[in-house]
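> what shape does this take:
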Amino acid sequence: MGHAILGYNKAGEVIANAHFSMGNYNAGILYSLLDSQKFNAGVSGSGDSSVFTIQQIEKALAAYKVFINNEEPLIEGDYLNPDQTQILKFIKNCLATAQKEGSVKVLFA
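The predicted structure is shown next:
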């Protein structure tokens, strides 16, 4: 068991992914940043998905910057632990897709 959180573009291609073991608290951080706790089934995601707007993903990125207490632009791997980097990459990839396509779909498995 574990959390697989996947971002999809409108063509149905995976553009972002984050994987956490069932006991990893960082999964909860990503659910929280996306304001998606309702999709957290404890040991894994609920299997449901949601569509996020550009503004929602921008809000998640801004909240993440506050969470890690960073005013500077974030660079993947820059003093972040592997899970922090994974979360940052996920949000940035989702944001790029949302900016290009108007929204991004996220599956919580």
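
> going forward, measure contacts and count neighbours with C-alpha atoms only.
Will do.

> distance of residue 40 from residue 101?
26 Å (CA to CA, to the nearest Å).

> second chain to compare with the first, below:
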Amino acid sequence: MGHDISGFNNTGDEIAYARFSMGNYNSTILYSLLDANKFYAGVSGSGRSSTFSIKQIEKALNTYNQLYGNSLSERDWDLKQIQDFIQNCLATAQKEGSVKIYFG
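Reported below is the predicted structural model:
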């Protein structure tokens, strides 16, 4: 069990990935930033996916930067993976208009 969250482009290629063990509370940070708490199922994601607009991903990145942007250190691996995930999703959304995210 755990949270395997993947971002996909329009052709179905995985463009972003974040992994959290089932006991890692940092997974809730990503769900919250994406306003996707309905996909949180405790020890894992719900197994469902949703399409996110450029605006939604930009909002997630802006909120991330406000909360965590200047606080990264070497021990903040989860925050770095969250940042990378959102940035990769944003790059795809900017190219294609949206990005699909799967919450497993």
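
> TM-score for these two?
Once superposed, the chains reach a TM-score of 0.94 (TM-score structural alignment, normalised by the length of structure 2), with 103 aligned residues with a CA RMSD of 1.4 Å.

> compare residue 40 and residue 101 of structure 1 (neighbour count), which wins?
The neighbour comparison of residue 40 of structure 1 against residue 101 (other CA atoms under 10 Å) goes to residue 40, with 19 against 13.

> translate that one into the numbering of structure 2.
For residue 40 of structure 1, the aligned position in structure 2 is occupied by residue 40, per TM-score structural alignment.

> residue range for the top helix by length along structure 2 in structure 1?
What stands out as the longest helix in structure 2, according to DSSP state H, is helix 77-96. Under TM-score structural alignment, helix 77-96 of structure 2 corresponds to residues 82-101 of structure 1.

> quick one: that stretch to structure 2 mean distance?
Superposed on structure 2, stretch 82-101 of structure 1 shows a mean distance to its aligned partners of 0.2 Å (mean CA distance after the TM-score superposition for structure 1).

> next, the buried residues of that stretch.
83-99 (16 or more other CA atoms under 10 Å).

> tell me how many other residues crowd the residue nearest to residue 42 of structure 2 when sequence neighbours are not counted.
Nearest residue to residue 42 of structure 2, sequence neighbours excluded (CA to CA, 6 or more residues apart in numbering): residue 22, at 7.5 Å. Neighbourhood size, residue 22 of structure 2 [other CA under 10 Å]: 15.

> many thanks, I have nothing further to ask.
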